[in-house]
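Peer 1: Quick check, what structure comes out for this input:
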Amino acid sequence: MAKRSRKTKTKSKPLRPGRWLLRWLMRAALLVVAVMFFGVLLFSVINPPTTFYMWQEGQRLGGVKHEWADWDEIAPVMLRSAVAAEDANFCLHWGFDMRAIRAAIDEGGNRGASTLSQQVVKNVFLWHGRNYTRKAAEALITPMMELVWSKRRILEVYLNVAEFDDGVFGVKAAAAHYFAAEPMDLTPVQAARLAAVLPAPKTRNAENPTAQLRKRSASILDGAETIRRDGRAACFAQ
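Peer 2: The predicted structure is shown next:
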């Protein structure tokens, strides 16, 4: 009598959609981080040809003024003025100025605390606007950039993508626009005035400064000399 074949029953694993979704979300997050890091590496050696904000302004205005200036084409006093105006502790932090952040919190958030590094990340890799998604991405990319880029590179890119007037981007275009000069030939006063318009380039004019802008420029002029003397310009000094 032939033996009946016995079918082995295998237990199927229960479907766990939550675990599957979590696994794919982690993979997607790792892919996003890898793409971000690749972008940081790429622009450490290649000059960003444009930015999303430049493109937006170009669409609005029908074009923008922008021309790249290499590090050795920018007057040292312009470099110090930008740091004195926007991030005096630039050489002392790793992308986030915790002292400035605490001061901003104490003042109720009415004071800006973004470092030059954070501004470069926003201008080059992200978009303008206040929302948690952008701030989270900025917090992720900033330490990456500080790890890969030198302080000189951060400052060089900053001065080449910052807006100095409506549709005028970068120190080379700004020096020509306001003073018919090359960035290497900027005087200390001109450099301070350019740095003074950076927080509000659409409402400030370096060529015809208001009394308030003159006062701000004088403060930046003193600040640029102060950070030269006390060593806070050491990480990028020429």
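Peer 1: From here on, just use CA atoms for contacts and neighbour counts.
Peer 2: Fine.
Peer 1: Next, the buried residues of stretch 139-154.
Peer 2: By neighbour count with 16 or more other C-alpha atoms under 10 Å, stretch 139-154 contains the buried residues 141-146, 149, 151-154.
Peer 1: the helices in the protein, which residues?
Peer 2: 17-45, 52-61, 76-86, 98-106, 116-125, 132-148, 151-161, 171-179, 188-197, 211-230 (DSSP state H).
Peer 1: Here is the second sequence; please produce its structure so I can put it next to the first one:
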Amino acid sequence: MAEAPPDPDLKAGKPKRRIGCLGVTLIALGLAILLPVGSVLTHAVVPPLTTLLMVERGFAGDPADYRWRGLNDISPRLVEAVIASEDARFCSHDGFDFEAIDEAMKANERAKRRGSGKVRGASTLSQQTAKNVFLWPGRGWVRKGLEAGYTVLIETFWSKRRIVEVYLNVAEWAPGVYGAEAAAQHWFGKSARDLSAREAARLAAVLPSPRRYNASSPGPYVRGRARRVQAAMGTVRNDGLASCVLD
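Peer 2: Next up, the predicted model:
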């Protein structure tokens, strides 16, 4: 019986298995980089079809009312309201507001000493958009790390205007209600482009707990918060704090 020809790789002492593992590792690493970048680049021009939060809420029995509208079809008052209430330094930071983070850490330390369980956050609009579009709800370290990575990507590849446009369209404003258009119709029976300053301030006021608060018939907390937001909107407008979004 004729002997099989020797394997040239073995004869040369080449580590076939090691090269195979290295190849798989490189492919996995490449996908880990390319998939997020590709997703971010896609959504720089294409509206998200859905989000993980919408899917989760849907399985829980809340079908999504999600109506995409371009920023030109959303009242500039709502842009001013969310910047005033959520991220006043949006136009001047690169995704992370380190001053706000420092202030939140000090406030949370004071609250801890007083025995208060209230925790103050410092997420920017960029971070919230990254979380809402690409990730799942939660507060774990893995998700926070991914959120930071996606924040860097959208700040790199998207304009500030695009970040706000996507944020306003995927944020939850009531149970199962996503985006400014659905919110305006749900709470005020009108288009998002026709929102008044008062209505925009009320929508921004319910953002921290959209499943708890009512924007059309608000209680004392939302009324008070909306008044403060509306007053801050004047500062946003007068000081050009929304200039990177509004022409």
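Peer 1: Among the helices of structure 1, which comes closest to residue 70 of structure 1?
Peer 2: helix 151-161 (7.1 Å; C-alpha to C-alpha).
Peer 1: tell me what that closest one is packed against?
Peer 2: Applying 3 or more C-alpha pairs under 8 Å, 6 or more residues apart in numbering; DSSP states H and E, one finds that helix 151-161 of structure 1 contacts helix 116-125, helix 171-179.
Peer 1: winner for burial among these?
Peer 2: Comparing these by mean neighbour count (mean count of other C-alpha atoms under 10 Å), helix 116-125 ranks first with a mean of 23.
Peer 1: residues near residue 54 of structure 1, how many?
Peer 2: 23 (other C-alpha atoms under 10 Å).
Peer 1: how near is it to residue 86 of structure 1?
Peer 2: To residue 86 of structure 1, residue 54 of structure 1 is 20 Å away according to C-alpha to C-alpha, to the nearest Å.
Peer 1: Around the aligned residue in structure 2 for residue 217 of structure 1, how many other residues sit close by?
Peer 2: Aligned counterpart of residue 217 of structure 1 in structure 2: residue 226 (TM-score structural alignment). Residue 226 of structure 2 has 26 neighbouring residues, counting by other C-alpha under 10 Å.
Peer 1: Would you agree residue 221 of structure 1 is in contact with residue 192?
Peer 2: Yes: counting by C-alpha atoms under 8 Å, residue 221 of structure 1 touches residue 192, with 5.5 Å between them.
Peer 1: Distance check, the residue nearest to the spatial centre of structure 1 against residue 126 of structure 1.
Peer 2: Nearest to the mean C-alpha position of structure 1, by C-alpha atoms, centre = their mean, lies residue 120 at 1.2 Å. As judged by C-alpha to C-alpha, residue 120 of structure 1 and residue 126 of structure 1 stand 9 Å apart.
Peer 1: And residue 219 of structure 1, by the same measure?
Peer 2: Taken as C-alpha to C-alpha, the span from residue 219 of structure 1 to residue 126 of structure 1 is 31 Å.
Peer 1: now swap in residue 209 of structure 1 and tell me
Peer 2: Residue 209 of structure 1 is 31 Å from residue 126 of structure 1, by C-alpha to C-alpha.
Peer 1: Show me what residue 238 of structure 2 lines up with in structure 1.
Peer 2: Per TM-score structural alignment, residue 238 of structure 2 is aligned with residue 229.
Peer 1: and its match, how many neighbours?
Peer 2: 11.
Peer 1: Show me what residue 130 of structure 2 aligns to in structure 1.
Peer 2: In structure 1, residue 130 of structure 2 lands on residue 121 (TM-score structural alignment).
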